[in-house]
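Chemist: I'd like to go over a predicted model; first the sequence, then the structure.
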Amino acid sequence: MTDLPSLRETLDAHGLSAKKSFGQHFLLDLNVTRKIVRLAGPFEGRAVIEVGPGPGGLTRALLESDAGKVVLVEKDPRFVPLLTELDDGSGRLEIIQADALKVKEAELVDGPAHLVSNLPYNVGTPLLIKWLTGPWTPHALTLMFQKEVAQRVAADVGDDAYGRLAVISQAVCEARVVMDLPARAFTPPPRVDSAVVHLTPRPDRPEPAVLKRLEQVTAAAFGQRRKMLRSSLKTLGGAALCEAAGIDPDARAETVDVAGFLRMARAEI
C-alpha cells in the first residue's frame, strides 16, 4: 500500500469526485482509516465486507491488516477501476459492483465475517436494520454514521437519543461509540460530524419472529412517544400487552429499557 499514489492523487487521476445523490463523503487520511481498522480488529484471518469503499481509503487500511478475504460492495461503477488497482493478484480482494441493500452477504463470504464501513449517509440506517434483523449474522460491525445516528444506536434508556434504533440495535448487539470525527476530516466535508459505532452480536440473539414483533412494537411505541403505552400500543394489545410483559401501561416509550421491549415482543395475549 505504501507504493501507491495518495488517495487524492488517485481521485484526480481518474477525474472522480463525490456524488451527493449517493451520500458520498470520502476519508482520505490514511492515519484515520488505519485507526478505524484497529478499532474494528483484530480480524485473525476472518473475512471483512466493506460497503461503499469509494476511493478505497478504508480498503487500503484493511488490506494492511490481518483480515483474510476483503470483499468490497460498491454501488457507484465509477470507482471499480480505481479499486481494482488495489488488487495485488493474491485473490484476497474481491470487488462487487452492486447495491448493498440488495446483496445477500452469506453468498459473499464463507463463515463468520466482519463488516467495516464508512457508510453512505443516505442508506446507513436501512443497511444497519438489514444487518441486525436479516438472516445473516456478522462476527462484528464497525460502522461510521452521522454522529446523530451513531448516538441513536448506542443511546441508553432515558437519553434524548433513545428510541427505536437503540432498542433494535441493542436487542441484537452490544453497541458503543468508539470514535468521533469532525466534518473537516472528510472530502467534501458534510454538514454534520460523524462517529464510529462498534457492534458485537449478543449470543442470545432474539429469534426472527421476536425481532419482527419487536420492530412492530417499537414502531408503534416511538411513533407516538409522547403518549402512554396503553394508547400508543392500542392496536397491538395496549394495556394488556404491557401487563403481560410486566410494564406499566401508563409509562412512555423512552422510559422502557431494551429488556422490557423484548418482553413485550415475546408476550402472548
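Modeler: Cool, the structure landed.
Chemist: all contacts plus neighbour counts: C-alpha atoms, from now on.
Modeler: Fine.
Chemist: biggest helix in this protein, by residue count?
Modeler: helix 208-223 (DSSP state H).
Chemist: List the buried residues of that one.
Modeler: Using 16 or more other CA atoms under 10 Å as the test for burial, helix 208-223 gives 210-211, 213-215, 217-222.
Chemist: chain center to the following helix or strand past that helix, what's the gap?
Modeler: As assigned by DSSP states H and E, the chain's next helix or strand after helix 208-223 is helix 229-232. Offset of helix 229-232 from its chain centre (CA atoms, centre = their mean, to the nearest Å): 30 Å.
Chemist: name the helices or strands packed onto helix 229-232?
Modeler: Where contact means 3 or more CA pairs under 8 Å, 6 or more residues apart in numbering; DSSP states H and E, helix 229-232 is packed against helix 208-223, helix 238-244.
Chemist: which helices and strands does the longest helix of the chain pack with?
Modeler: Judged by 3+ CA pairs under 8 Å, 6+ apart, the packing partners of helix 208-223 are helix 124-133, helix 164-172, helix 229-232, helix 258-266.
Chemist: between the longest one and helix 164-172, how many degrees?
Modeler: This points to helix 124-133. Helix 124-133 and helix 164-172 meet at an angle of 30 degrees, taking axes from the mean of the first three to the mean of the last three CA atoms, to 10 degrees as the criterion.
Chemist: quick one: buried residues of helix 124-133?
Modeler: Neighbour count says helix 124-133 has 124-125, 127-128, 131-133 buried, by 16+ other CA under 10 Å.
Chemist: ok, back up a step: out of the helices and strands packed on helix 208-223, nearest to Glu107?
Modeler: helix 124-133 (14.1 Å; CA to CA).
Chemist: ok, structure two:
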Amino acid sequence: MWGPAMGLPPRLALSVLAGSGRSYILESGAATRKGWLARTRRGFSEIHPQPLCDTDFEYAPAWAARARPEPTYHIINDKLARNIARDILGQENPSRQLIIECNPGPGILTKALLRTGAKVVVFESEKLFIPHLKSLWKNGDGELQVVHCDLLRLDPRSKEPVRADFTSHAVFQDLGIEPVPWSAGVPMKIFAILPNKHERRVLWKILFDLYSCESIFRYGRVELYLFVSEKEFRKVTATPERPDFYHVLGVLWQVACKIKFLHTEPGSSFNVYPEYGNLEKSKQGELLKVSRKNSLYLVRLTPRRNLFTEHLNPMTYETFFHMVKHCFGKRNAPIIQHLRSLSLLDPLTILRQARRKPSEVVVKLHPYDFKKLFETIQCSEDSVFKWVYEDSLEDIEL
C-alpha cells in the first residue's frame, strides 16, 4: 500500500515527512526556472509555465472551513433508493460490505441498504437528522453506525488548523476501520450527492486525496458512488471526441479511476435541505423549484489497481498535475511546444519514445497519453533535472 514515507528510499522518505502539499523539487528531478537559466543556454519556447487561469481548478477560500454547510440533496424516492442499493452492492454478499453514506438526511437509502443486511456508516452534518437515523437500526437487518460530521469536509487541504478528532484517521479509528494495501480489493464504498455550490472544488479535493493516498484513500482503493450535475459529469467523462468538455479534471479522473455511468435521475427524486435550516417557505420553495429542473448523474469511480507506478506515485503526482494543467493552458498548441517549456529533456526524443507525433495538439491526446508522456520523462536518465517550475508553482494548495 502506498502511504507517506512507506517503503521509500531514505532521501524521499524525508521529503514526504516534511509535509503534505509540497512539490518535491530535488527528489522528483525538477528545477526552478531561475536555477535552470544558470544551468542551460537553451532558449524558451513561446509557451512559459505561468500560473494559469483555469476555471476547473478552484482553490478553497480562507473562509471555507468556517462557512455554514450549503444546501444538501436528499433522496426521497423509495424505488430510486432500492435501485441505488442494488447498484452499490452488486453481486457480492451485503453482510461483507462496508457502505459509507454522506448526509443521508431522512435515511431513505440507509433503510434500503440495511434491509439487505449491509454494514452501513452514515456521516450526517445536520444534527436534527441524527436521532431519526439512529432509530433506523431497529428496523433493519444490517449494522448501522451514525457519525455527526460531514465526510466531505474531513481533512481540509487548507492551512487552517483542524481539530485532532475531526480527521478521517481519528474518526475511522473510532469506527474500527483498518487500512488495506492498494493492491487489494475495494475496502469500502462511499455514496454521496455532491453539493452543487462547490461541486468542482469537492471533486478536486477528492482527486488530491486519491493521488496522495491521504484522507479516505489511506484505507485503500475506496470506491465512490457520486451524484453529480450534468456539467461536471460531462467534464469528468469527456475525451478528445468531445473537445468542448475535455479538460484537466477529466484527464486526471480518467487516469486515476475506471468510470462507469449508472443512470440519470430527475431533480424531483430529491429534496433539498436549506443551508440555514429554518429558511422562509417562499425561499425554500424557490430553491426546490430550481433544483427540480436539473437532473443528477450517478457515476461509479473505482481507483485503478495499476494507477501508481515507479514514476507516477504519491511523491510525484503534483508534477503530473502541473504538466497536465500547463498543457491545457494552450489546448490547441502542439505538444512539443509545451514540452520545451516543461522539461529540460529533448522533446523530440521524449515524443519518439512515447510514440507521439510532434505536430499533435494537446486536445487530441487521450488521458493515458498524458500519463505515458509523464512517465517517459520521469524514467529518462539523460538529466538529473527533468522538470522546470515557476517558483510560484512549487507549492500547490487546494
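Modeler: Nice, thanks for sending it over. Please read all numbers here as calculations on a predicted model, not as lab measurements.
Chemist: Need the TM-score between these chains.
Modeler: Put the two chains on top of each other and the TM-score (TM-score structural alignment, normalised by the length of the first structure) is 0.78; 249 aligned residues with a CA RMSD of 2.9 Å.
Chemist: Just give me the closest of the buried residues of helix 208-223 of the first structure to Thr137 of the first structure.
Modeler: Leu211 (13.4 Å).
Chemist: Distance of the closest one relative to Ile129 of the first structure?
Modeler: As judged by CA to CA, to the nearest Å, Leu211 of the first structure and Ile129 of the first structure stand 11 Å apart.
Chemist: And for the closest residue to Gly238 of the first structure other than its chain neighbours, the neighbour number?
Modeler: Setting aside the residues directly before and after it, Gly238 of the first structure is nearest to Arg230 in space (CA to CA, 6 or more residues apart in numbering), at 4.3 Å. A total of 22 residues lie near Arg230 of the first structure under the criterion other CA atoms under 10 Å.
Chemist: How about Ser282 of the second structure?
Modeler: Using other CA under 10 Å, Ser282 of the second structure is surrounded by 8 other residues.
Chemist: same question, Ile49 of the first structure
Modeler: 25.
Chemist: which element is the aligned partner of it in the second structure on?
Modeler: In the second structure, Ile49 of the first structure lines up with Ile100, judged by TM-score structural alignment. Remark: Ile100 of the second structure resides in strand 98-102, with elements defined by DSSP H and E.
Chemist: What is the helix or strand that that strand is followed by packed up against?
Modeler: Heading C-terminal from strand 98-102 of the second structure, the first helix or strand you meet, by DSSP H and E, is helix 108-115. Secondary-structure packing of helix 108-115 of the second structure (3+ CA pairs under 8 Å, 6+ apart): helix 78-89, strand 119-123.
Chemist: can you tell me which of the ones you listed comes nearest to Lys281 of the second structure?
Modeler: helix 78-89 (25.0 Å).
Chemist: quick one: which of the helices and strands packed on helix 208-223 of the first structure is nearest Asp193 of the first structure?
Modeler: With CA to CA as the criterion, Asp193 of the first structure lies closest to helix 124-133 of these, at 14.5 Å.
Chemist: For the second structure, just list every one of the strands.
Modeler: 30-32, 72-75, 98-102, 119-123, 143-147, 189-193, 223-229, 257-265, 270-273, 296-303, 387-389 (DSSP state E).
Chemist: Mean deviation, the longest one versus the first structure?
Modeler: In the superposition with the first structure, the aligned residues lie an average of 1.0 Å away from strand 257-265 of the second structure, counting by mean CA distance after the TM-score superposition for the first structure.
Chemist: Now that strand: buried residues?
Modeler: By 16+ other CA under 10 Å, the buried positions in strand 257-265 of the second structure come out as 257, 259.
Chemist: now swap in the first one and tell me
Modeler: Within strand 30-32 of the second structure, the residues scored as buried using 16+ other CA under 10 Å are 30-32.
Chemist: What is that strand packed up against?
Modeler: Judged by 3+ CA pairs under 8 Å, 6+ apart, the packing partners of strand 30-32 of the second structure are strand 387-389.
Chemist: List of residues touching the strand it packs on?
Modeler: 29-33, 36, 49, 341-344 (CA atoms under 8 Å, 6 or more residues apart in numbering).
Chemist: between those, which is closest to Asn294 of the second structure?
Modeler: Pro49 (37.9 Å).
Chemist: what residue of the first structure takes the place of the closest one?
Modeler: The criterion is TM-score structural alignment: under it, Pro49 of the second structure has no aligned partner in the first structure.
Chemist: How about Pro314 of the second structure?
Modeler: By TM-score structural alignment, Pro314 of the second structure lines up with Pro208.
Chemist: swap in Asp78 of the second structure?
Modeler: Aligned partner of Asp78 of the second structure by TM-score structural alignment: Leu30.
Chemist: Name the nearest residue to its match, ignoring sequence neighbours.
Modeler: Gly57 (6.3 Å).
Chemist: Quick check: the one you found touching Asn31?
Modeler: No: using CA atoms under 8 Å, Gly57 of the first structure makes no contact with Asn31, being 9.7 Å away.
Chemist: quick one, which of those two is more surrounded?
Modeler: Using other CA under 10 Å, the more surrounded residue of Gly57 of the first structure and Asn31 is Gly57, with 23 against 11.
Chemist: Contacts only, for the more buried one.
Modeler: Gly57 of the first structure touches 7, 26-30, 33, counting by CA under 8 Å, 6+ apart.
Chemist: Over in the second structure, see which of the residues you listed survive.
Modeler: With both residues aligned by TM-score structural alignment, their matches' CA atoms under 8 Å, the contacts of these that the second structure also has are 27-30, 33.
Chemist: Next one: the aligned partner of Lys138 of the second structure in the first structure from Ile129 of the first structure, what distance?
Modeler: Aligning on TM-score structural alignment places Lys138 of the second structure opposite Asp88 in the first structure. Counting by CA to CA, the gap from Asp88 of the first structure to Ile129 of the first structure is 34 Å.
Chemist: try Val123 of the first structure
Modeler: Taken as CA to CA, the span from Val123 of the first structure to Ile129 of the first structure is 10 Å.
Chemist: cool, Glu268 of the first structure as well?
Modeler: For Glu268 of the first structure, the distance to Ile129 of the first structure (CA to CA) stands at 25 Å.
Chemist: How about Glu148 of the first structure?
Modeler: Glu148 of the first structure is 16 Å from Ile129 of the first structure, by CA to CA.
Chemist: now Gly163 of the first structure
Modeler: Relative to Ile129 of the first structure, and taking CA to CA, Gly163 of the first structure is found at 14 Å.
Chemist: check contacts around Pro190 of the first structure.
Modeler: Shown in contact with Pro190 of the first structure (CA under 8 Å, 6+ apart): 25, 183-184.
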